[in-house]
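> what follows is a predicted protein model with its sequence.
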Amino acid sequence: MKTTGITFYILVSFFLISNSIQAQFALDAETGALFTGYNDVRIPGDQGTFFSLKDDIQSATTGFIRIRANYTLKKRHTFSLLYAPLKTIGTGKVEKDILFNGKTFLSNTVLASTYKFNSYRLTYRYRIVDRPKFKFGLGFTAKIRDAGIGLSSATLNSIKTNVGFVPIINFRLWYKLTDQFGLVLEGDALAAPQGRAEDIQLAVSYNYSNNFDFRLGYRILEGGADNNEVYNFSLFHYASLGITYTFNP
């Protein structure tokens, strides 16, 4: 509740400031279908049993929603807040014992899995190129991940949670196709020895009016970490539909 109140306060503040200095404030929502490409797990990372939340325990296709608030100053400086929850649930039998987070789940028993990877991001991006038909910006994202992987059977239950900070490079490219249609490539991405993270969307945008823009596209979310505590690499596919409402066109 406290986090929600702080977020609401920030959004209202952005809106009031944008009105006072003629900046631009926009709200964006995205929804659609989420598919698991792969999701490989071993916990602990150096001693646990390797298993898949795609092949061994099948995670169901699910819906998703992402909400973003954008504040743009002088057409080039964009600040944004993103809330991007992710949760998949699966069931299945594995033909081997699974040592997971200190507990052993016996082979050929029905297992239920829960995978959570909620993301909270604060982004600053500077528009380097600002032409009528082509725009490109580059920036930095501070990401807080709220992750959890859980397994349960009729007799056992265990969950591994992790909250952490991840710095990522942000980019956005827009190309004008016609007066109303455009092509958008945007995302956050970074690789390091400890792991990697990519969240990238390719979409066709449609300018309906001065206030409303729509887009239809494909998003990929991929990444993971490999250390003594956790081994987890995952890939998710998004079929997405987005809408943006601009308050100060």
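Thanks, I have the structure now.
> C-alpha only now, for contacts and for neighbours.
OK.
> what is the one helix or strand residue 187 maps to packed up against?
Using DSSP states H and E, residue 187 maps to strand 181-192. Applying 3 or more CA pairs under 8 Å, 6 or more residues apart in numbering; DSSP states H and E, we find strand 181-192 packed against strand 157-176, strand 195-207.
> can you lay out those strands as JSON lines showing mean neighbour count and distance to residue 30?
As requested, the helices and strands packed on strand 181-192 are exported to JSON lines (neighbours: other CA atoms under 10 Å; distance: least, CA to CA, whole Å):
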{"stretch": "strand 157-176", "mean neighbour count": "16", "distance to residue 30": "16"}
{"stretch": "strand 195-207", "mean neighbour count": "19", "distance to residue 30": "11"}
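> including distance to residue 11, could these go into a markdown table?
Converted to a markdown table, the helices and strands packed on strand 181-192 look like this (distance: least, CA to CA, whole Å):
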| stretch | distance to residue 11 |
| --- | --- |
| strand 157-176 | 21 |
| strand 195-207 | 23 |
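> want to compare, so here's the second one:
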Amino acid sequence: MFDFLPAFRIHVLAMALVAVPLLPDAAEAAWGSEKPANSIDLEAAVLRFTRNDVRIPGDGGTRFALDDLTGSSGLSARLHATWWWNERNALRLTVAPLGISGSGLTDQEIDFAGERFAASERTRGEYRFNTYRLTWRYRLHRGERWDWAAGAAVLVRDASIRLTQGTLTAKDDDLGLVPLLHAHGRYRLSEKTTLVMDFEGAWAPQGRAFDIGLRAERDFNNGWYGHLGLRTLEGGADNKDVYAFAWVYFATLGLGYRF
């Protein structure tokens, strides 16, 4: 994993632990209440890449599987903070770092970002795809069991791919802004257990991005809740500058607080 990820997780956890004592008294809002409770939520995950294909530049580089170098398994974390300003409208901030690194032997010459890497040489690969999102959510329906919402999000991506072979290094950075559609659904299984679906994504001829999560939430006392679930992240871009597509699965575990 990237060296900064453990530190990032420590900082996120520290912020969450410091913030919780400063929060208002825990909300005991009933299901389907006029105004949902605000929340802060920390999610940890074990991840696995099933695809991480790269060609840079897109019209002249060598296509290769980056996960042959980095490996396919790792850890990640993300932070959600949701604020409802009335019974129908909410804003959610998401901070989702993602990174993996490792070394392996190349099975071919690789032309990458203006450099040529020899075949059958140990090469280090590094992959980073950090995202920061602001989501607007509009509550469409609330009922005794079902709650549905839809909206839109703005995603800022901070991505980087680096190869190193001996003293030879090449790197491609990408900082961009992406608009996404958003959908959110909740189904009450029991008084304390809720099934939650969350979707954000977009598609265009040049690329796509999809983030889909499904989890079960269990309410504890005094506003606290825990959750367990699955998430998948898939997408990439295909243009003259870059070809890069990845597909990642996450098994998630988290803790949240409503206020």
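It's in. Owing to the predicted nature of the structure, the values given are computational and were not obtained by experimental measurement.
> before we move on, the earlier item: what's the angle from the strand holding residue 187 of structure 1 to strand 195-207?
Orientation check (axes from the mean of the first three to the mean of the last three CA atoms, to 10 degrees): strand 181-192 of structure 1 against strand 195-207 gives 170 degrees.
> what range in structure 2 matches strand 181-192 of structure 1?
Using TM-score structural alignment, strand 181-192 of structure 1 lines up with residues 193-204 of structure 2.
> check the fit of that stretch onto structure 1 and give the mean distance.
Per the superposition on structure 1, stretch 193-204 of structure 2 and its aligned residues are separated by 1.0 Å on average (mean CA distance after the TM-score superposition for structure 1).
> buried residues in that stretch, which are they?
Buried residues in stretch 193-204 of structure 2, defined by neighbour count with 16 or more other CA atoms under 10 Å: 193-201.
> the most centrally placed residue in structure 2 and residue 242 of structure 2, how far apart?
Geometric centre of structure 2, nearest residue: residue 96, 4.5 Å, by CA atoms, centre = their mean. To residue 242 of structure 2, residue 96 of structure 2 is 22 Å away according to CA to CA, to the nearest Å.
> next, count neighbours for the corresponding residue of structure 1 for residue 221 of structure 2.
In structure 1, the residue matched to residue 221 of structure 2 (TM-score structural alignment) is residue 209. Applying other CA atoms under 10 Å, we find 12 residues neighbouring residue 209 of structure 1.
> in a strand, that's where residue 209 of structure 1 is, yeah?
No: counting by DSSP: H, G, I helix; E, B strand; the rest coil, residue 209 of structure 1 is not found in a strand; it is coil.
> which ones are touching the counterpart of residue 133 of structure 2 in structure 1?
By TM-score structural alignment, residue 133 of structure 2 lines up with residue 121 in structure 1. Applying CA atoms under 8 Å, 6 or more residues apart in numbering to residue 121 of structure 1 gives the contacts 80-83, 141-144.
> same thing with residue 47 of structure 2?
For residue 47 of structure 2, the contact set (CA under 8 Å, 6+ apart) comprises 73-76, 248-251.
> surely residue 220 of structure 2 meets residue 226?
Yes: counting by CA atoms under 8 Å, residue 220 of structure 2 touches residue 226, with 7.5 Å between them.
> okay, those two: which has more neighbours?
Per other CA under 10 Å, whichever of residue 220 of structure 2 and residue 226 has more neighbours is residue 226, with 18 against 13.
> which strand or helix spans that one?
strand 224-238.
> how much does that strand stray from structure 1?
Overall, strand 224-238 of structure 2 averages 0.6 Å from its counterpart (mean CA distance after the TM-score superposition for structure 1).
> what lines up with the residue nearest to the centre of structure 2 in structure 1?
Using TM-score structural alignment as the criterion, residue 96 of structure 2 maps onto residue 84 of structure 1.
> can you give me the distance of its match to residue 45 of structure 1?
If you go by CA to CA, the gap between residue 84 of structure 1 and residue 45 of structure 1 works out to 26 Å.
> stretch 82-89 of structure 1: how far from the chain's middle?
How far stretch 82-89 of structure 1 lies from its chain's middle: 7 Å, per CA atoms, centre = their mean, to the nearest Å.
> can you tell me what sits against it?
Here stretch 82-89 of structure 1 makes contact (CA under 8 Å, 6+ apart) with 59-62, 64-69, 112-122.
> out of those residues, which are inside strands?
Within the contacts of stretch 82-89 of structure 1, residues falling in strands by DSSP state E are 59, 62, 64-69, 112-122.
> show me just the buried residues among these.
Among these, the ones that count as buried by 16+ other CA under 10 Å are 59, 64-69, 112-122.
> can you tell me how far residue 246 of structure 1 sits from residue 71 of structure 1?
In this view, residue 246 of structure 1 and residue 71 of structure 1 are 10 Å apart by CA to CA.
> swap in residue 172 of structure 1?
Plainly put, residue 172 of structure 1 is 15 Å away from residue 71 of structure 1 if you go by CA to CA.
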